[in-house]
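Trainee: Provided below are the primary sequence and the corresponding predicted coordinates.
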Amino acid sequence: MTRARILPILLVVCGSAGATGLLFGGNPGAATVFLLVFALLAGLNSPLVFPRSIGAAEARDRSAVDHRPVVYWRPGCTYCLRLRLRLGRSARRLHWVDIWRDPAGAAEVRAANEGNETVPTVVVAGRPHTNPDPAWVRAQLPPSG
C-alpha cells in the first residue's frame, strides 16, 4: 500500500466504525451523515481529486514544449488541495508530479526548498515558486488554442 492511500483508507475505516456505532445506537440518520462526511474527507485527501500524475522528467520535457507550469504535490497536502480546487478546470492544463510516487520529483522539490519537501511547488519557466496563489498560477498558463 502506498502512502498516498493510507489517509483515505483510514478515514473510510474510522467513518465506517463511527457510523456502525451510531447505527447500533439507534440513530441511522446520524450514521448516514457521519459516513458521508468521512467519505467526502477521504475523497478530498485521495489522489483521485488531482489530474493524472506524470514523472518529473516527463513533466520537464512536456513543459519545455508547451510552456505549461509543472506542479509538484503530494496527497493529503491541504495547500495542494486548495490549489487544485481553486484552479478548477484549469488544473488539467498543468503538469502534475506526485512527489510520493516520483523520487526525482521529490529531489527537485528539496533542491528548490532548502532541503524541505514543501508542496505545492510550481515551476514556471524553470523557476520554482512555493505555495503560490492559485490566481497567479492560472495567469501563468499559456492561452488555450
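Mentor: Nice, thanks for sending it over. Predicted model, so just to flag it, every value in this text is computed and none were measured. Residues are numbered from 1 along each chain as shown.

Trainee: Could you use CA atoms for every contact and neighbour count after this?
Mentor: Noted.

Trainee: Quick one: residues contacting P143.
Mentor: With contacts taken as C-alpha atoms under 8 Å, 6 or more residues apart in numbering, P143 has no neighbouring residues.

Trainee: For this protein, just list every one of the helices.
Mentor: According to DSSP state H, the chain carries its helices in the segments 3-24, 28-44, 56-66, 78-87, 103-112, 134-139.

Trainee: In a markdown table, list those along with distance to V122 and mean neighbour count.
Mentor: Below are the helices of the chain laid out as a markdown table (distance: least, C-alpha to C-alpha, whole Å; neighbours: other C-alpha atoms under 10 Å):
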| stretch | distance to V122 | mean neighbour count |
| --- | --- | --- |
| helix 3-24 | 20 | 17 |
| helix 28-44 | 20 | 17 |
| helix 56-66 | 12 | 16 |
| helix 78-87 | 10 | 18 |
| helix 103-112 | 9 | 18 |
| helix 134-139 | 8 | 14 |
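
Trainee: Alongside the first one, take a look at this:
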Amino acid sequence: MVRVWILPAAFVACGVLVAAPLLLHGSPGAAVPPLVAFVLVAWLNSPLLFPRSVGSAEARRRSATDGRPVVYWRPGCTYCMRLRIRLGRRAGRLHWVNIWRDPDGAAVVRAANGGDETVPTVVVAGRPHVNPDPGWVRAHLSPSE
C-alpha cells in the first residue's frame, strides 16, 4: 500500500522544496506555479487517476460474466497512464487490477510476459495483450457501454 504512494509523495516533496525558497524570499506568486505543477504530476502518478482496482480473481470472474476486458496496471507506469487518459470515461467500464497490490495479478502478468511485469497487460476473452493501443481497447468494449 505504501509503495504506490512513494512516487506521488516524492513529487509533492520536490514541489515543496522548489517553492519554499521562493516563499522565503518573498515571491509567493513565483512559488505557486511550480508547486501546482509538481502536485499535478503527483496526481497523474497516483492511484487516484485510475478506477478502483479489484483483485485478479474478482476481475476474471466479473470479466467472465460481463465480457469486459481486464487491465493489469501499476502506479507510475507511463503507458498505463496513457491508456487510462485516452480511454476517458470508458476506463470505468474495464476491470482494473493493480499488480502492486495483488500478487495474483502480478503472477498473471508475469505468466503472460515471459516472467516480466510488463504493464498495461489487457486480457480480452482470456487472451493477454501487452500495451495495446487505446483505440483497440475501446473497440473491445461492447457498443452498448
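Mentor: Nice, I can see it. Nothing here was measured: the structure is a model prediction, and the numbers come from that model.

Trainee: Quantify their similarity with the TM-score.
Mentor: The pair, once superposed, lands on a TM-score of 0.97 when counted by TM-score structural alignment, normalised by the length of structure 1; 145 aligned residues with a C-alpha RMSD of 1.0 Å.

Trainee: of all the helices of structure 1, which lies closest to G145 of structure 1?
Mentor: Distances from G145 of structure 1 to each of the helices of structure 1 were compared by C-alpha to C-alpha, and the smallest falls on helix 56-66, at 11.4 Å.

Trainee: what's the mean deviation for that closest one versus structure 2?
Mentor: Helix 56-66 of structure 1: mean distance to aligned residues in structure 2 after superposition is 0.3 Å, counting by mean C-alpha distance after the TM-score superposition for structure 1.

Trainee: can you list contacts of that helix?
Mentor: Residues beyond helix 56-66 of structure 1 that count as contacts (C-alpha under 8 Å, 6+ apart) turn out to be 68-70, 95-97, 102, 104-105.

Trainee: quick one: it to helix 103-112, angle?
Mentor: Note on geometry: by axes from the mean of the first three to the mean of the last three C-alpha atoms, to 10 degrees, helix 56-66 of structure 1 and helix 103-112 are set 70 degrees apart in direction.

Trainee: so where in structure 2 does helix 56-66 of structure 1 end up aligned?
Mentor: The counterpart of helix 56-66 of structure 1 in structure 2, using TM-score structural alignment, spans residues 56-66.

Trainee: what's the distance between the matching stretch and the middle of its chain?
Mentor: Stretch 56-66 of structure 2 has its C-alpha centroid displaced from the chain centroid by 19 Å (C-alpha atoms, centre = their mean, to the nearest Å).

Trainee: count of neighbours near the residue lying closest to T121 of structure 1 once chain neighbours are set aside?
Mentor: Of all residues beyond its chain neighbours, the one nearest T121 of structure 1 is T130 (4.4 Å), with distances taken as C-alpha to C-alpha, 6 or more residues apart in numbering. For T130 of structure 1, the neighbour count with other C-alpha atoms under 10 Å is 16.

Trainee: T130 of structure 1 contacts N116, doesn't it?
Mentor: No. With contact defined as C-alpha atoms under 8 Å, T130 of structure 1 and N116 do not form a contacting pair (10.9 Å).

Trainee: so which of the helices of structure 1 gets nearest F50 of structure 1?
Mentor: Closest approach to F50 of structure 1 among the helices of structure 1 is made by helix 78-87 (6.8 Å; C-alpha to C-alpha).

Trainee: residues in contact with R86 of structure 2?
Mentor: P134.

Trainee: What lines up with it in structure 1?
Mentor: Structural correspondence for R86 of structure 2 with respect to structure 1 (TM-score structural alignment): R86.

Trainee: how much space between its match and V37 of structure 1?
Mentor: In this structure, R86 of structure 1 and V37 of structure 1 are 21 Å apart, going by C-alpha to C-alpha, to the nearest Å.
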